[in-house]
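Trainee: predicted model, plus sequence, below.
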Amino acid sequence: MRLEEANKKLAATLPALKGISKEEEFEHDHEDPEQRFEEREMRKVADHLYSLIYSVEYLQKPIQASGRVIKRSDGRYEIEGAEDYFTSGSPLEIWDESQEIYARTRIEHDGEDYFAVGIKQPLEGLQARCR
């Protein structure tokens, strides 16, 4: 299956997947051990669906900016030439030289500076893109 076809099929499943969300309430008999078991398992499924939905929707977003990460005068980071800057929780894709592929991560702050989760390099100067 071609990547484009797989992407379209996944996108088409989104409405059905959203039928059971992470916040869904599953009514059940709290006294019945089997129903408590099923409710717990459905909660796990809903959590996985939530992750799947997030990933599919993320892939549907166009790339908004691509370039080198620079530190602004206010201490925040942005992709050079882009209008938006990153705050804690901002999704970002960092170019991984060793694997020659972008790695999806997010920006967080450690009390001193911002960093990309799972990336052991300073942000400034990294090749990145955001959707």
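Mentor: Now that the structure is in, tell me what you want to look at.

Trainee: contacts, neighbours, all on C-alpha from now
Mentor: Fine.

Trainee: what ranges do the strands span in this protein?
Mentor: Assigned by DSSP state E, the strands in the chain fall at 65-71, 77-79, 85-86, 91-96, 101-109, 114-116, 127-130.

Trainee: how about those strands in JSON lines, adding distance to residue 45?
Mentor: Formatted as JSON lines, the strands of the chain follow (distance: least, C-alpha to C-alpha, whole Å):
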{"stretch": "strand 65-71", "distance to residue 45": "34"}
{"stretch": "strand 77-79", "distance to residue 45": "36"}
{"stretch": "strand 85-86", "distance to residue 45": "31"}
{"stretch": "strand 91-96", "distance to residue 45": "24"}
{"stretch": "strand 101-109", "distance to residue 45": "23"}
{"stretch": "strand 114-116", "distance to residue 45": "29"}
{"stretch": "strand 127-130", "distance to residue 45": "29"}
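
Trainee: return the most buried member of the ones you listed.
Mentor: Mean neighbour count (mean count of other C-alpha atoms under 10 Å) peaks for strand 77-79 among these, with a mean of 23.

Trainee: now tell me what touches that strand from outside.
Mentor: 65-72, 84-86, 114, 123-124, 128-129 (C-alpha atoms under 8 Å, 6 or more residues apart in numbering).

Trainee: with stretch 91-109 instead?
Mentor: 86-90, 114-118, 126-131.

Trainee: try this one next to it:
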Amino acid sequence: MELKLALKVLEEIENSISKLEDRYGNLPDEFEYNYDNPEEKYQHDTVRTIVSKLADIQTQIEWMNKSVISEGVLVKNNNNRYEIQGTEIEFSSGLPLDVWNNEWNQWETSRIEHNGEDYYIVSLGKYKPISGLKVRKK
């Protein structure tokens, strides 16, 4: 399958997922059903599991399609946080970013967390130094 076709299908999937959203843009985590009906209980639990996975898919599609705000090298700033060198784009725990993988010559999505001593990029491990890594913020 060609990538362009896959992207088109994913766009359709994203549009279908959005039909489940409430008026605030959130996917439901509960559904009305007959508690006395074992089959509806089963369906309810299965639908909740599926919707949770759809939320993850929706998040990944949205991230992939976001525009890049800035790209550069991570440096530690005066706040003891990391930022993209030459910008004021600062990262703190929980924030997503893309990190460049030199071995595979590609971007990988991850997030910043703190291990009690310093910040790290989750996909690289808790103790890998991150200063000097190429990242981008979307």
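Mentor: That came in fine, so what should we check first? Every value quoted in this text rests on a predicted model; they were computed, and no experiment measured them.

Trainee: picking that back up, out of the contacts of stretch 91-109 of the first structure, who's nearest residue 39 of the first structure?
Mentor: Checking the contacts of stretch 91-109 of the first structure against residue 39 of the first structure by C-alpha to C-alpha gives residue 89 as the nearest, at 30.3 Å.

Trainee: so what does the closest one match up with in the second structure?
Mentor: Under the alignment (TM-score structural alignment), residue 89 of the first structure maps onto residue 94 of the second structure.

Trainee: OK, contacts around its match?
Mentor: Contacts of residue 94 of the second structure by C-alpha under 8 Å, 6+ apart are 111, 112, 113.

Trainee: mind putting these in TSV, distance to residue 61 of the second structure included?
Mentor: Output for the contacts of residue 94 of the second structure, formatted as TSV (distance: C-alpha to C-alpha, whole Å):
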residue	distance to residue 61 of the second structure
111	16
112	20
113	22
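
Trainee: in the first structure, point out the residues matching the longest helix along the second structure.
Mentor: Longest helix in the second structure, counting residues (DSSP state H): helix 38-65. Matched against the first structure by TM-score structural alignment, helix 38-65 of the second structure falls on residues 33-60.

Trainee: average gap between that stretch and the second structure?
Mentor: By mean C-alpha distance after the TM-score superposition for the first structure, the fitted stretch 33-60 of the first structure averages 0.7 Å away from its aligned residues in the second structure.

Trainee: check which residues of that stretch are buried.
Mentor: Using 16 or more other C-alpha atoms under 10 Å as the test for burial, stretch 33-60 of the first structure gives 36, 39, 42, 43, 46, 47, 49, 50, 53, 56.

Trainee: list the contacts for the fifth one?
Mentor: The reference is to residue 46 of the first structure. 20, 21, 22, 24.

Trainee: ok, back up a step: orientation of the longest helix of the second structure relative to strand 106-114 in degrees?
Mentor: Going by axes from the mean of the first three to the mean of the last three C-alpha atoms, to 10 degrees, helix 38-65 of the second structure is angled at 110 degrees with respect to strand 106-114.

Trainee: follow-up on the earlier one: can I get the buried residues of stretch 33-60 of the first structure in CSV with distance to residue 96 of the first structure?
Mentor: Below are these laid out as CSV (distance: C-alpha to C-alpha, whole Å):
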residue, distance to residue 96 of the first structure
36, 44
39, 41
42, 36
43, 35
46, 32
47, 29
49, 28
50, 27
53, 25
56, 22
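
Trainee: tell me the one of these nearest residue 7 of the first structure?
Mentor: Using C-alpha to C-alpha, the buried residues of stretch 33-60 of the first structure come closest to residue 7 of the first structure at residue 56, 7.9 Å.
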